[in-house]
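In: 3D model of this:
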Amino acid sequence: MTLGFVVIGSFMLLMMIGVPVTIAIGAGTVAGLYWAGLMDFALVFPQQIIEGASKPALLAIPFFILAGNLMNAVGMTDKIFNFALALIGSVRAGLAYVNVIASLIFAGVSGAATADIAGLGQIEVRAMRERGYSHEFAAALTVATSLVGPIVPPSISLIVYAWLANESVARLFLAGIVPGLLVAASFIAYIRVMCEFQDMPREEPKNLTQIRHAILDGIPALIAPCIILGAIIFGFATATEAGVIACVYTLIVGVFYRAVSFSMLWTALKESALLSALIMMIIGASQTMGWLFAFEQVPQAFATGFLDAIDSRAMFLVFVVVLLIVIGCFMEATPAKIILLPLLLPVADAFGVDRVQFGMIITLALLIGIATPPMGVGLYLMSAVSGVKFERLSIAILPLLIPPFVALILISVFPAITLWLPDLVMGPAAP
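Out: Model prediction:
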């Protein structure tokens, strides 16, 4: 256990003083090797980096990242926003509801919260400001609703979890649908309550011609999630192949919208390559930490300590939720999962927590961290996109963290929220 504290403590300390996450992970692992007297095994370090980043299951990640960037580039985000605006924009606080619905739809084609913020952020914040919403509320709501992205399939975060937990991607994707809808519904309920205490603006109603045009224009974007999810669930494609299908489909839609150009393709490819490389570097570096923990049997010691200190499933889940929300404030979700899952999964198994449900709990708990100061990456990105100062955005986001936190509690207490749909479609998981 001492080795675990040395490695994770070194990593957290380096992160707090601003060291890049990949270097912090590597340095923490080297500190652990030195502490354990295993510097003779240092040659394993580069081998583990290569092995960690070259897993076939992770090949889906760059394709879904590319699909999200292509969707932004060809204007599918605008079509999704206009579709939601035409349907419910005319009710009181209509644009706030549109913000939630547009994020839910876009989540079904991008799979990443940052893609939602980058793609829909400027559109939603500008539209809300023009209709009389405060700049801070518009920006904070956009960050908060982006949390739906990594839960609703296809989800890059769930692909990483499936690889770490040796779970079915299709099962996890199905499991994310109901929790994703629950999170979206929690935001809608919050906005409805706020309407009772604040004077929320109302959008001018659309005529039938405008509604019909928005629906017809948005159909290609709305079909994308059905194609991607259907191909995986019904066995027509693996997650990686579904990512390729998403890219090809988006290009076809771009041709239909007459939005495809060489410069657009180059920009999307460049941004996707940079983000994919960053994620793979984090995964590769984290693999070395996982190898060191396994070599020194840290997960087994951690699990034994947990079982001695915590004697019930409920206490374990409370501890995990609090731990992950705190960790999520300081660390990005991918390295946090890679570092913590080898320690937490054996304990979850011992308490009989289904790994699919546990994946949803971990994913949502860490997601709340991207919208939480001081290291919430979503806050920094939205501050850059909207021009709202980080400090003001950090204050405005706090009440909007209540809905996803309530949803997280419900997902933790009621396993059926997560497991009902995958059990219905694919049958109960083997014990």
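
In: can we go C-alpha only for contacts and neighbour counts from here?
Out: Noted.

In: distance from the chain centre to the host helix or strand of Lys270, please.
Out: Assessed by DSSP states H and E, Lys270 sits inside helix 262-295. For helix 262-295, the gap between its own C-alpha mean and the chain's C-alpha mean amounts to 15 Å (Cα atoms, centre = their mean, to the nearest Å).

In: enumerate the positions of that helix that are buried.
Out: 264-265, 268-269, 272-273, 276, 279-293 (16 or more other Cα atoms under 10 Å).

In: same thing with stretch 301-316?
Out: Across stretch 301-316, burial judged by 16+ other Cα under 10 Å covers Phe302, Ala303, Phe306, Phe316.

In: ok, now stretch 370-388?
Out: Buried positions in stretch 370-388, judged by neighbour count with 16+ other Cα under 10 Å: 370-383, 385-386, 388.

In: in helices, which of those residues appear?
Out: Ile370, Val377, Gly378, Leu379, Tyr380, Leu381, Met382, Ser383, Val385, Ser386 (DSSP state H).

In: can you redo the buried residues of stretch 301-316 as JSON lines with secondary structure and distance to Met331?
Out: Converted to JSON lines, the buried residues of stretch 301-316 look like this (DSSP: H, G, I helix; E, B strand; the rest coil; distance: Cα to Cα, whole Å):
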{"residue": "Phe302", "secondary structure": "helix", "distance to Met331": "21"}
{"residue": "Ala303", "secondary structure": "helix", "distance to Met331": "22"}
{"residue": "Phe306", "secondary structure": "helix", "distance to Met331": "23"}
{"residue": "Phe316", "secondary structure": "helix", "distance to Met331": "21"}
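
In: next, the second sequence, to be compared with the first:
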Amino acid sequence: MTLFVIFLALVVMVCLNIPIAVALALAAVLGLVLSEGPSSFVTVALDMYDGANKFSLIAIPMFVLAGAIMNATGITRRLIAFVSALIGFVRGGLSMVTIGVSLFFAEISGSAVADVAAIGSILIPEMKKRGYGSPFAAAVTSSSASLAIIIPPSIPMILYAVSAGTSVEQMFVAGIVPGLLGAAGLMGVAYYFARRYNFPVEAAFQLPLLGKTFVEALPAFALPVIILGGIFGGIVTATEGAGLAVVAAVVVGIWYREVDWRQLKEAMLEGGIQTAVVMLLVAASVLMGGYLTRAQIPQEIASGILGLTSNKYLILLILNVFFLIIGFFLHSAAAIILVVPIIVPLIAQAGIDPVHFGLIVTLNLAIGQQTPPVASVLITACSIAKANIWDVSKVNLPFIGVLLVVLLICTYVPAIPMFLVDTFYR
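Out: Now for the predicted structure:
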């Protein structure tokens, strides 16, 4: 009965548009008071502080800041110029440039919203000028930006690793192959649209231009090499790698001698707000997690599902459907923080690798970023393109289909995404 009251209170508060972090904390406090009495108030603030005071979480604001520095120092513009010289000669090449640059930007920022805001503000207006149409421009930018939470480093992967007590580095390595598969699939869909609607070719391939843009972008190419090389080489932890990303981005920005201070200030403020929201969610989830653990709710859910089936692939199917539905209504950070601690006992009993499951969760939430009503990344892209969200969603269906295929491959052929993890860590 207590659990029902808590759930009802949480739903009512969310429907009243109370921020989910605040609603989650209030619902947790309600549960503690009903089950343990007013004396439970004594440790609430301390529990929330301890929950958010984790070394791994420092990586989140650092990666967001690195992405902001990239966009304010001309790094993003040079990457666009290089990728355009490389594949711009293909029909619909500008859409493929968008996907290619998103793939690279994802290796620095770890945030899909930061990705779509940085790249979309430059490439969506250009695509519209060249006759691509607002819905398509927004759809391809939005879907490719979701690669940012699949390709390392990924902020949702950091949150999952903290919530599930698994390795951040192994999560990052597991995301490499699915991210590349997703990028290839998205480019295939973009090329299909380009042939069908006769999108323009940007320019003939010119080797001198490719060489020139490559040289100009060369310092930018050093960023992922330094960051990911340091993390995967065991030189730095993922958190230290985030700090290294900021330092490297600053050095490259100084090299280019091109800083838009106004844009940098706005991006840093926005990044600070995003970080504060995530940290508050983490702190609130500790309260809810503490109550649920003492009430044995995760164990009861695990026993209930295992009572239906002990086949781990059927369990993964059930959890895939569950997370796809959750993705319609919750942001990725909220979904991970709220749900993963409840599901961890189930995957442990079912013999599912926590790193493999973390990748599945991440892919589900990448799809959730593209599906209304929440769809934070899609909404950002629609805002930049000044396009109707439902028109964009129709065009976006084939791109979402690519992400679904990658999800199924990663779920039921784990050897593909886990190959690198098994090679380097096991």
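
In: follow-up on the earlier one: what helices and strands are in contact with the helix holding Lys270 of the first structure?
Out: helix 21-35, helix 44-53, helix 60-73, helix 333-350 (3 or more Cα pairs under 8 Å, 6 or more residues apart in numbering; DSSP states H and E).

In: okay, those helices, which one's buried deepest?
Out: Ranked by mean neighbour count, those are led by helix 60-73 with a mean of 25 (mean count of other Cα atoms under 10 Å).

In: give me the mean deviation of that one from the second structure.
Out: Superposed on the second structure, helix 60-73 of the first structure shows a mean distance of 1.1 Å to its aligned residues (mean Cα distance after the TM-score superposition for the first structure).

In: same check, this time on stretch 156-164 of the first structure
Out: Stretch 156-164 of the first structure sits 1.1 Å off on average (mean Cα distance after the TM-score superposition for the first structure).

In: Three-state assignment for the residue nearest the centre of the first structure, please.
Out: Nearest to the geometric centre of the first structure sits Pro150, at 2.8 Å (Cα atoms, centre = their mean). Three-state assignment for Pro150 of the first structure (DSSP: H, G, I helix; E, B strand; the rest coil): coil.

In: isn't it up against Ala113?
Out: Yes: between Pro150 of the first structure and Ala113 there is a contact under Cα atoms under 8 Å: 6.0 Å.

In: anything in contact with each of those two?
Out: Counting by Cα atoms under 8 Å, 6 or more residues apart in numbering, the shared contacts of Pro150 of the first structure and Ala113 are Ala107.

In: just curious, which of the buried residues of stretch 301-316 of the first structure is nearest to Glu136 of the first structure?
Out: Glu136 of the first structure lies nearest to Phe316 out of those, by Cα to Cα, at 36.4 Å.

In: distance of that closest one from Ile325 of the first structure?
Out: 14 Å (Cα to Cα, to the nearest Å).

In: which parts of the strand or helix carrying Pro417 of the second structure are buried?
Out: Assigned by DSSP H and E, Pro417 of the second structure belongs to helix 415-425. Counting neighbours by 16+ other Cα under 10 Å, one finds that the buried residues in helix 415-425 of the second structure are Pro417, Met418, Leu420, Val421.

In: so who does the last one touch?
Out: Same thing as Val421 of the second structure. Here Val421 of the second structure is in contact with Gln170, Val173, Ala174 (Cα under 8 Å, 6+ apart).

In: neighbours of the first one, how many?
Out: This means Gln170 of the second structure. Residues lying near Gln170 of the second structure (other Cα atoms under 10 Å) number 20.

In: map it onto the first structure.
Out: For Gln170 of the second structure, the aligned residue in the first structure is Arg171 (criterion: TM-score structural alignment).

In: list the buried residues in the helix or strand hosting that match.
Out: Using DSSP H and E, Arg171 of the first structure falls within helix 169-195. By neighbour count on 16+ other Cα under 10 Å, the buried set for helix 169-195 of the first structure is 169-188, 191-192.

In: before we move on, back to that, ok, the residue nearest to the centre of the first structure - contacts?
Out: Going by Cα under 8 Å, 6+ apart, Pro150 of the first structure touches Ala107, Gly111, Ala112, Ala113, Ile156, Ser157, Leu158, Thr363, Leu367.
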